[in-house]
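[1] Provided below are the primary sequence and the corresponding predicted coordinates.
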Amino acid sequence: MKLPPLIHGPFATRLLTVFVLVWCLPLDLAAQTSVAVNTTNDLDDGTCDATHCSLREAITASNNAVDGGIIAFNIPGSGPHTLQPSMALPPVEDGVSIDGTTQPGFAGAPVIELDGSLVGEAHGLDVVGSNNLIRALVINRFAGNGISISTDCTDNVIEGNYIGVDATGTAALGNGEAGVAMFQGASDTTIGGSDAGAGNVLSGNVFGVLIADGSVSGTQILGNLIGTNAGGDQAIPNSQTGILLWGTDTVIGGVEAGARNVISGNGFAGIDLGPGSTGTIIQGNYIGIDAAGTAALGNDLGIFVNFSPNNVIGGTESGAGNVVSGNVGLNININGLDASENILQGNYIGTDATGTVALPTGRALRIEYARNNLIGGTQPGARNVISGNYRGISIEGPTATENVIAGNYIGVDVMGFAPLGNRGAGIRFTTEASNNTVGGTEPGAGNIIANSTWVGIAVFPEAGTGNRILGNAIFDNAQLGIELNRDGVTPNDENDPDTGPNNLQNFPTLIAAVASGSGAVIEAELASAPDSSFLVDFFSNLACDEEGHGEGRTPLGSVTLSTDATGMGSVVAAFSTISGTILTATATDSDGSTSEFSQCLELATWGVSSSPTSRTVTPGESASYAISVSADGGTFDETVSLSCSDAPPEATCTFDQDEITLVDGQASATMTVSTAAPAGSSRVIPWTHGNPPWIWLSVALLLLVAMGLRERLRRSDPRWSPGLVPVSALRGAAIVALLGLMVLSQNSCGADGTPPPEGGTPTGSYELTITAAWESAQSTSSATLVVQ
């Protein structure tokens, strides 16, 4: 059978292609009018058909269809295919799909190119309606925007396009304004997507994406390469900004890896949140580095929050943090009085995507004149890693107040161990910045601030007051941990009347510190403003810095100290655990001004001992012990109290001095333990003690001798008889003495000759506990008392 001439050969192939494309579309799109662009020329003869359909004709046909239209491509020959309009293309109205993936030969990169070099002042595609899709086109060299979306349109999708580069994605062929621009109420536009191939290359233009006014809302910018080539490894700068927006509720990136934008290599900012913009969420992006996350590919400025409030940069959810590194001048700038209530959480600022390698980069974060912003937070996922930057965090300007920097790693890697120091100060306050907080008293609020090439925190001479520095781990900085006035250690002054940064708040003086179990007890005093209250923060360190003041590696906790009318106050603090033996402290007044670190004080270890360690006594005797208290390591010349416990019954333990004062770490006292003999006993000396009752035997014998002598006297001379004691009386006394001896001997001795355990101090071996106490610190030892 011979086919009609119009349905065989090349035409038949093109017709079959269109049929298959339409058949494979979803039902809701398949119901739309479908046309196929089959030529690169720009002619418009009023008809889009199989013999000739230019892009201009296809747009017109789709606009005229009731439900919009599907514009496919079936241009003969190998691509890429370049279309050069001679004038502005018709606006794209409602429900139009322009899909470059339909062109035969498409293999992931666009092969349909719109070249605007002949058009004059025009946009590449001007979208004025809703529910449109523009996919897989190369759009370059237009005087206006590559794609313009306006006039209250909604739900438009721009995906898989190369806008501002050539068809290879490697060379700039920029449009005169933005790659994609939205204004005049455009809402809920999606630029890119999280699926493979959905992202656009938006490079080589003035702006990659422009959200031109506050009437634009709900834009999602996902998975794009903005300012780079199609490989994401070389810069093709947008001359100004990657994304410039004044709109509201914009989402840039997301927690899924596919939603990540690479926004790098642009002439000014990667992202610029302009005045009036609000509610922007920026998550999971690489800003200033390549698509691999390993090399710097910097914008001049990473993220610019310019008079824009209520934005979130990062987040606590896994994958929400951005990598903002490698930018030439500044990674993040929050600027202006209206730039408030912004949240930066979970970001890597200054490192590669692993958080372990520092990249060449400018300053980390500058907060200028902005107030009430949160950098970090107390949740683990809120932590920013801010390391390896030319400078750390700078807070500047008289309206830069109530900003909170909490829970961050500043100058270390993502694990918090390896040094990745920032140049200069980790954090600096300048130009009247006041009433900000670094750290805090809540669990998780403290920052690590370490390894800076200058100081940990600098409060410059021109800074304000009330800048709280609480609960942070500050260590291994080249100079002071906290520097007020940029002049080294600021000496304390009487009553602390001076002014300056943080009012040059006096630091505490550590008086004594001694180990107590696995913890420590520390005494501090403060000379400052009279009748005032202060928060004293204590720290332990592995070593003291060269200046002898600080730093504060491990926060121990804080206590409140009050001064009297003379400006003096003291406090004793006890901590259950401690690491490191070098102690320091800071003082913060009721207005929030924190001092520099105190001088270091070494923690003393102490002990109490007895000499001898054992004594033996009989009930009723006393034993003496020489008690010594000694302290080693630090200076501990305090007054300690002594006590004894676990003495045996009916015994007392006393000291010749209940309190002793250590001198050069040494003091001693005498402890006496007095035992008691059995109370109420009729025993004179027990048999078993080697002293039988000879006195009673002697009395009995003397009485018997007396009776014999009497009898001889009476018989030899009767004249003696009236004056002599009657013999019966002597005999009775002797019998009583012998009976008493028998009774007492039985009462005093058991069957084996030992005394019965009634009354007095029982025999046995006793372990005495000797305690030396200072404040709540205690040291104990033991001594043995044997009673037999």
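    Ah, there it is.
[2] Going by C-alpha atoms from here, please, whenever you check contacts or count neighbours.
    Fine.
[3] Now do the contacts for Ala269.
    For Ala269, the contact set (CA atoms under 8 Å, 6 or more residues apart in numbering) comprises Gln240, Thr241, Gly242, Ile243, Asn299, Asp300, Leu301, Gly302, Ile303, Phe304.
[4] Kindly reformat those residues as a markdown table containing secondary structure, neighbour count and distance to Gly500.
    What follows is the contacts of Ala269, written out as a markdown table (DSSP: H, G, I helix; E, B strand; the rest coil; neighbours: other CA atoms under 10 Å; distance: CA to CA, whole Å):
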| residue | secondary structure | neighbour count | distance to Gly500 |
| --- | --- | --- | --- |
| Gln240 | coil | 23 | 41 |
| Thr241 | strand | 34 | 40 |
| Gly242 | strand | 38 | 42 |
| Ile243 | strand | 28 | 41 |
| Asn299 | coil | 35 | 37 |
| Asp300 | coil | 24 | 35 |
| Leu301 | strand | 30 | 32 |
| Gly302 | strand | 37 | 34 |
| Ile303 | strand | 29 | 33 |
| Phe304 | strand | 23 | 31 |
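[5] take a look at this one as well, against the first:
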Amino acid sequence: MYAHFRRLLLSLIVLWSCAWNTEAAAAPDYCVSTPAELLDALHQWETLNFDVVIGLQQGTYALGSTMSGFFDGDGRTAGLKLLGGYNAGCTARTVNPTNTVLDGLNQPGSYLNFRMNADAVFLLEGVTLTRFNTNQFDVLSVGAVTHGDEGIYAVKYCRFLNNTGGQSLIHMYGAQMKVLNNLIAKNTLTDTFHPGMVQLFYADGFDSFAIVNNNTIADNTGAPGIVVNSITVNGVTSSDRTSEIADNIVVNNAGADIELGTFSTENNLLIKGNIYNVAHYALPLDSSNLTVNPQFINSAANNYGLAVGSPAINSGLLYQLYGLPAHDLFNGVRVIGSQIDRGAIESSLNNLTTAIVTNTGDNGNNSAPLAGSLRAAIRSANLASGPYQINFSLSGGCPHIINMSTEMLDVTGQVTIDARTLSGWTGNSDYGRFDANLCLVVNGSGATPWAFHVPSGASNARLTVHGMMFAGFTDAAIRLDGGSDHRISGNQFGAIPFTSTNASAVRVSNSSGRATIGGFDDPTAVNLIAGSSAPGIYLDNAAGGNVLGNNIIGFQRNGLDPASNQIGVYLFNSPNNYLLYNYIANSSATGVTISGAASTGNILQYNRIGQDYTGGLPGNQGAGVAINFAARNTAIGAPLLGDYGGNFIARSVGPGVWISPSGGNGNRVLSNEFLDNQNVDIDLASAGPSSNQASNPAVGPNQLQNYPVLTQATRSSGANPSITVNGNLNSTPNASFRIDYYLATACDATAPGRGHAYSHLGWVNVNTNGSGSAIIVSTLTAPANVALNRISATATSASGDTSEVGNCVTVNQAIVTNVIFSNGFE
């Protein structure tokens, strides 16, 4: 009977998993194969008001100087992606810069210069730039000519070989600047005024930061390799964001390889895992940075791969704040051994001892496990003296099921468990839905607490899990109580037919260090967290520092149908965690709960809470985000000095954000957008709208910060309309406050007279006088949508206490006086 049921279950899972692997990748907006077509597509982009993807078919583009001049998108928020590696017709793509070459032919005046809107996206990916020649300009320049802090300018998986430029090879000026996994070699710069091969400039008021990871920058002439500037003639350019320079090889460049002489120590910077010769920085670099010969295979022939014995092999740091690259420069596996290789090219050398799981049996005996089983492999890993990898080679078709009836051995070493090695595995291809074809189910059947567990005493342990499905575990499918730098990517937890639920998918607890759950810039890293009877992801490790990125929480595989967790993500006494770009919905309670006085410094940005990837609004059955029991200093949305990072929080059966009566102070809620929540969008203390206090600070969550009282708002006429808002704030005397304005088509129906924070308009600073009063007169750029004619505001103190959304007033249209009669020509 059991065997019959198992065969039935296997056949149903096969049908279910195959149903989600038929979707083709989206085609680019322009598919080009010649220089003329590329130039025409770029000129078309200059006229459009929407993002454009230009797909470059594989081949060599003899550009010469035809691309010189400025490609101008500054007046619009239209983004631009230039993507190499497409086949004929652009129906498929291989990201490898050797297959798509832009050749400047050494013609003078050959360069690429893009003027972007500050909130737009620019991406150059998978191309080689060679023999560009300009003494006057940068070879590739991407700069913001408007003001904003949402833009992302990125260069990824590219080669820059044998170019000649002026001040910079790659020049960026903007908000988020990313240079990831590129090879930059044998280039020359001729301008002696502060040159840099990779030169990144913080922009005043942009909250800028830079991510420069896993590049190989070598044998260049006339300039340092990496230059990041945050100090100008006007002083330090402030930013709340953290820059990262990690796991690069930067050697044999002119002057310093890493030049940070004009980067202020007031700006946050992680610099780790690099190989270099000379670095200039006001602070000492830690021991993870090495001054050694990286030992390239044959740099004279442009082969910058790593020779056997290179100190860069399996020595990088597996934790990067913004996630590891999806693959290496040539589209190979990015992490082959125990750690990522430094530089752009991953070596094939693997220092992991490998065990192969050859059967799905499990006798439940930890001291004498069945040979060839997963249990036997974990026992071998624990006995090994070094890092260990567990792969799978199972006969028969996909999927396979391992049924566990007793508690699995703890993982006490550095272990990678990788089911992507099974025939039939394919990775997830998009964000917001889960179309991966995973070939291994580990089923606890409600009889065992976890599939994998790192105990609190295993301080040197590190667990990495890829490409598996988990069901039926009574504590957490993966529980991490010790070790650090764990990675959980590309897995499915729950929503597996004919299996029981997990209590939690992943729990990071006790003395565990940081874990990365999901990832960035790599859809194959997305996890599906579905149908947990407790919180889907449970973080209560005292060290905190976990990163949750791009996970799909509370959905079936299609990203639409519900698969409810009790709570999507629960943080308890865990600090400094990052929740970014996740879809969190269908929870039977809250979407996210943050609780406990030690929960401080947590950041939630760019999440879709209560929304699916198509824009549908399944909501959550409690608050979108709840803050309880003295949890404090949370950032939900933007930092105090920025606009970026807003979350979308919708259709909560309760407030959008609820800082409950037990919640702490300093919880800022900025630049988010709310829709159709069943209580006020931002709620302090008891459920429902609260009245302003006689003065601030008061006793209660966020010190019961008062909201601004608006008196009128007027929209001007003309081609560039603005909205002028009048009001007042009564709060702490002699203090500064950020006032955020929100527009909507109606006031908040759940709280008569109060506003609805549907669309963030902008913000200003005001200062109260000695009596705690501030008169507010603000003028902001109006949106094109005149239906957004109700306005309200929040106030946030310098210590981060955000108020509820205040009263709602109508935005009146200014009356245009008849010019002829008003000038006396009647």
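    The structure has been received and is ready for your questions. Note that the coordinates shown come from a computational prediction; the quantities given were computed from them, not determined experimentally.
[6] with the contacts of Ala269 of structure 1 in mind, which one is nearest to Asp28 of structure 1?
    Ile243 (33.0 Å; CA to CA).
[7] Contact partners for Ile349 of structure 1?
    Counting by CA under 8 Å, 6+ apart, Ile349 of structure 1 touches Val323, Val324, Ser325, Asn331, Ala364, Asn384, Val385, Ile386, Ser387, Asn389.
[8] if we go to 7 Å?
    Ile349 of structure 1 sits next to Val323, Val324, Ser325, Ala364, Val385, Ile386, Ser387 when contact means CA atoms under 7 Å, 6 or more residues apart in numbering.
[9] Would you quantify the distance from it to Asn384 of structure 1?
    7 Å (CA to CA, to the nearest Å).
[10] one step back: CSV for the contacts of Ala269 of structure 1, including distance to Pro508 of structure 1?
    Formatted as CSV, the contacts of Ala269 of structure 1 follow (distance: CA to CA, whole Å):
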residue, distance to Pro508 of structure 1
Gln240, 51
Thr241, 50
Gly242, 50
Ile243, 50
Asn299, 45
Asp300, 44
Leu301, 41
Gly302, 41
Ile303, 40
Phe304, 40
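[11] Map the contacts of Ile349 of structure 1 onto structure 2 and name those still in contact.
    Of these, the ones still in contact in structure 2 (both residues aligned by TM-score structural alignment, their matches' CA atoms under 7 Å) are Val323, Val324, Ser325, Ala364, Val385, Ile386, Ser387.
[12] Among those, which one has the most neighbours?
    With neighbours taken as other CA atoms under 10 Å, the top of those is Ser325, carrying 40 neighbours.
[13] Please pull up the equivalent of that one in structure 2.
    With TM-score structural alignment as the criterion, Ser325 of structure 1 lines up with Ala530 in structure 2.
[14] Same list (the kept ones among the contacts of Ile349 of structure 1) but as CSV, adding secondary structure and distance to Ala58 of structure 1.
    What follows is the kept ones among the contacts of Ile349 of structure 1, written out as CSV (DSSP: H, G, I helix; E, B strand; the rest coil; distance: CA to CA, whole Å):
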residue, secondary structure, distance to Ala58 of structure 1
Val323, strand, 43
Val324, strand, 43
Ser325, coil, 45
Ala364, strand, 50
Val385, strand, 52
Ile386, strand, 52
Ser387, coil, 54
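[15] can you list these in a markdown table and add distance to Arg135 of structure 1?
    Output for the kept ones among the contacts of Ile349 of structure 1, formatted as a markdown table (distance: CA to CA, whole Å):
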| residue | distance to Arg135 of structure 1 |
| --- | --- |
| Val323 | 28 |
| Val324 | 29 |
| Ser325 | 31 |
| Ala364 | 37 |
| Val385 | 37 |
| Ile386 | 38 |
| Ser387 | 40 |
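[16] For Ser781 of structure 1, state which of these is nearest.
    Closest to Ser781 of structure 1, out of all of the kept ones among the contacts of Ile349 of structure 1 and judged by CA to CA, is Val385, at 48.3 Å.
[17] For Val328 of structure 1, see how far away that closest one is.
    Val385 of structure 1 is 18 Å from Val328 of structure 1, by CA to CA.
[18] Wait, Ser587 of structure 2 touches Ala623, no?
    No. In this structure Ser587 of structure 2 lies outside contact range of Ala623 using CA atoms under 7 Å: 9.7 Å.
[19] residues touching the residue nearest to Gly143 of structure 2 when sequence neighbours are not counted, list them.
    Excluding the flanking residues, the one nearest Gly143 of structure 2 by CA to CA, 6 or more residues apart in numbering is Tyr173, at 4.6 Å. Counting by CA under 7 Å, 6+ apart, Tyr173 of structure 2 touches Val142, Gly143, Ala144, Leu200, Phe201, Tyr202, Ala203.
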